[in-house]
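Novice: how would this look folded up:
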Amino acid sequence: MRMQPFTVLATEGQARRGRITTAHGTIETPAFVPCATHGSIRGVPTDRLRPRRSLRPRSGPASASGESDITPGEIPRLELILSNIYHLMLRPGIEAIEALGGIHRFMGWERAIITDSGGFQAFVFAERTSSRSSKNEGGPAQLRQGFAGQPSLRMSEEGMTFRSHLDGSTHLLTPESVIEMQERIGVDIGTCLDVCTGFPVPEREVAQAVDQTNRWAERSIGHWSSVTGQLLLYGMVQGSIYEDQRRRSAEFIRALPFAGFAIGGNMYTFGATLAELAAQKPRMWEVVGYTASLLPEDKPRHLLGVGEPSDLIAGVKQGIDTFDCVMATRIARHGSAWVRTEPEGWAYRRENLRSAEFSRSTAPIDARCACLACRRRVPRGYLRHLLVEQDPVAAELLTLHNLTFLATLMAEIRSSLEVGTFTDRFGG
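Specialist: Coordinates of the predicted model:
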């Protein structure tokens, strides 16, 4: 019988203050999970991410200021990062990671690691391959056009056969192979193979995807039960925007003995503009709230692909425990930083430090921030210069800033839940 890894320490409304126990330490929740998709957080050495003080589980709640008392360069309570089996299996390969001592030694990261199964990535790259729309970016011409005219993704009861976006080689993901790969490299939290649909799609297609995901989930549980490692396996809840499909998925998945649950599925239009995304958010949160309410209260809930600061607050209100997203690091590489706009609260704006208006600014990004750049009061004018010169130091400093921004936000959310002031601080 596997140990129950999750403990709820406090609640306020649907929001939960919890703790996840893994083979590589505890994760205090709610928490943001940075994406090291290819095995690293782009542009940031691992030792910049590792806290310089003990993160042993505490016997009691921390003070409101305890989690923010950090040293320059340290990201407060960063305890879990996410990587991706799709990318790792293609390069450098599971065997290479094993030969290097497992994923923790490979990445130089001693704390917990969660991996996505890779099914979503296979789907996304197939979408890009099959579309010649100018909205699809992020890959070479052969990625969008396919390799020698061959289909890049084929679904079957056995699993998901896809063609690598790197060289066109053919690979098969099955429920069993995904778990085996996560076990072999020593992942702490794994996810099972699922079927992701596009958006928008007819409900009948979503229903078929839910059915296949459910059948694969049963096989995943069967294989996971046969291994003796310390992997915690999360079940995947799908269903797009359709309430009936979300309910069918959640009711089936929650009946299986998963260690936790991940809420996935596209609820946005591929290639949507920022304005279109903003218009679609209310519907997304309605779906997330409904889905979370169907999941067990004694197991952790992870929301895939959400990382805007305001969305983290909204997700916590819906009962989500952990979130992952590439946004913080991606916008940093393009020169943008989140900055708080009020002394005590969490109103914020996104500033483009490439703008000429900062060319002579001597101010740090945010005087209240504890990141390396802000603690050392690196001027915005200098950061703009580095960005214009395409110096990688700029991307590193802005990435550390944005990750610190989110980690500090989550630390304050946890503290407010511990003392019962979450609603007062972050709204109902």
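Novice: make it CA atoms for all contacts and neighbour counts henceforth
Specialist: Noted.
Novice: helices and strands around the host helix or strand of residue 9, which ones?
Specialist: According to DSSP states H and E, residue 9 maps onto strand 6-12. Packing contacts for strand 6-12, counted by 3 or more Cα pairs under 8 Å, 6 or more residues apart in numbering; DSSP states H and E, involve strand 15-22, helix 392-419.
Novice: now do the next helix or strand after the first one against strand 15-22, angle only.
Specialist: Towards the C-terminus, the helix or strand next in line after strand 15-22, according to DSSP H and E, is strand 25-29. Here strand 25-29 runs at 170 degrees with respect to strand 15-22, directions being taken by axes from the mean of the first three to the mean of the last three Cα atoms, to 10 degrees.
Novice: this one as well, want them side by side:
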Amino acid sequence: MAELFNFEMSAQDGKARTGVIHTPRGDIRTPAFMPVGTAATVKAMMPESVRATGADILLGNTYHLMLRPTAERIDRLGGLHKFMNWDRPILTDSGGFQVMSLAGLRKLTEQGVTFKSHIDGSKHELTPERSMEIQRLLGSDIVMCFDECPALPADRDRIAESMRLSMRWAERSRDAFGDRPGHALFGIQQGGLEKDFREESAAALTKVGFDGYAVGGLAVGEGQEAMFSCLDYAPDMLPMDKPRYLMGVGKPDDIVGAVARGIDMMDCVLPSRSGRTGQAFTRHGVVNIKNARHQDDPRPLDEGCSCPACRQYSRAYLHHVFRSNEMISGMLLTWHNLHYFQDIMAGMRESIAAGTFAAWQADFHETRARGDIEPL
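Specialist: Below is the predicted model of the structure:
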């Protein structure tokens, strides 16, 4: 598989790394932010618009797609890339997290999880083998192991039990994944905020051997400080020469802090979800476009941004369409947010390559701390 899927690190500055993940469907520049296309669409965006923001890879969701329209149907229609008109790499998560957070009446055994669909109450079973089968039918480029993710806070016994189950499932996922040239399988480190469990998990995964490694079970309510203190050691436990993926993160300062601690890939629904609720992420912090202060403001959202929302529309217009519940509101704000997140990634890649990451980081925090422009 190495010749078809491999990670090439080109520079390191402190713990921050930049490089390229080579895949048959195209290169992924790291650090990479993956927009989330839960149900085979990044909400309010056309695939070509997502690409125009600078995204090299999207995330699709096993749980949602297996329920609707079903992986079998997507396979019959030519696979997920063709189905959603995205010809570049796609990573699919395993469905484990959504089963824990969304499904009703779930039952967890050594075999897997049986649950009721949040859509129509129908009964389903997800096991490591079934998760691998679904992700194969979808045709994703990067496949995630099936794991169990306990919500934090949880007691040590519960975290240990869950982590060890996930490690047994990781081995079954590897066996079920088989030999698929050009496709990669990532293992997921678990262990909550317990350093010894993270160590045990990393050792178990490394022994099995994966194409990349994720830090799982964070950004589940533990707070930024606890997350960062875990990231101070967790990525270092994983192989240096493979990509490291922090799942479900996050806000701009979470992303920058994670990269500073050695993370290469991230995903989050935040840019699109916030865009639909009138929140814009800018270099000067978060702007709530619904606030009345914007209604007569002819200035752009962020004068330093080159996205269509900033180049072609005023704050006054964005305020008006949000207040009027017009569809274009979510479209423009989502485009802006995704563009801004990709700008952050590009800035980090350049500064790591130039050996100026610390200065870039200081400037990033300083600019955000100054806050939004003064009202007119």
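Novice: after superposition, what's the TM-score here?
Specialist: The TM-score (TM-score structural alignment, normalised by the length of structure 2) is 0.93; 362 aligned residues with a Cα RMSD of 1.5 Å.
Novice: circling back: got the contact list for the strand holding residue 9 of structure 1?
Specialist: 16-21, 298-300, 417-418, 420, 422-423 (Cα atoms under 8 Å, 6 or more residues apart in numbering).
Novice: circling back: closest to residue 349 of structure 1 out of the helices and strands packed on strand 6-12 of structure 1?
Specialist: Closest of the helices and strands packed on strand 6-12 of structure 1 to residue 349 of structure 1 is helix 392-419, at 11.8 Å (criterion: Cα to Cα).
Novice: buried set for that closest one?
Specialist: Within helix 392-419 of structure 1, the residues scored as buried using 16 or more other Cα atoms under 10 Å are 394-418.
Novice: specify the local secondary structure of the residue most central in space within structure 1.
Specialist: Centroid-nearest residue in structure 1: residue 324, 1.6 Å away (criterion: Cα atoms, centre = their mean). At residue 324 of structure 1 the chain is in strand, as set by DSSP: H, G, I helix; E, B strand; the rest coil.
Novice: and it? What does it align with in structure 2?
Specialist: Using TM-score structural alignment, the partner of residue 324 of structure 1 in structure 2 is residue 267.
Novice: just checking, that match touches residue 247?
Specialist: Yes - using Cα atoms under 8 Å, residue 267 of structure 2 is in contact with residue 247, at 6.1 Å.
Novice: distance of residue 333 of structure 2 relative to residue 195 of structure 2?
Specialist: Distance, residue 333 of structure 2 to residue 195 of structure 2, by Cα to Cα, to the nearest Å: 39 Å.
Novice: then residue 63 of structure 2?
Specialist: 30 Å.
Novice: which of the two has more neighbours?
Specialist: Between residue 63 of structure 2 and residue 195, counting by other Cα atoms under 10 Å, residue 63 is the more crowded of the two (26 against 14).
Novice: ok, and the closest non-adjacent residue to residue 33 of structure 1?
Specialist: residue 324 (4.6 Å; Cα to Cα, 6 or more residues apart in numbering).
Novice: burial of residue 26 of structure 2, as a residue count?
Specialist: 14.
Novice: now residue 376 of structure 1
Specialist: Residue 376 of structure 1: 13 neighbours (other Cα under 10 Å).
Novice: before we move on, what about residue 75 of structure 1?
Specialist: 27.
Novice: hmm, back to that, residue 192 of structure 1: which of the contacts of strand 6-12 of structure 1 is nearest?
Specialist: residue 300 (15.2 Å).
Novice: what residues are up against the closest one?
Specialist: 6, 20, 259, 260, 261, 320, 321, 322.
Novice: so can I have a markdown table of the residues you listed showing neighbour count and distance to residue 143 of structure 1?
Specialist: Shown next, in a markdown table, are the contacts of residue 300 of structure 1 (neighbours: other Cα atoms under 10 Å; distance: Cα to Cα, whole Å):
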| residue | neighbour count | distance to residue 143 of structure 1 |
| --- | --- | --- |
| 6 | 21 | 41 |
| 20 | 19 | 38 |
| 259 | 22 | 36 |
| 260 | 26 | 34 |
| 261 | 24 | 32 |
| 320 | 27 | 34 |
| 321 | 25 | 35 |
| 322 | 24 | 32 |
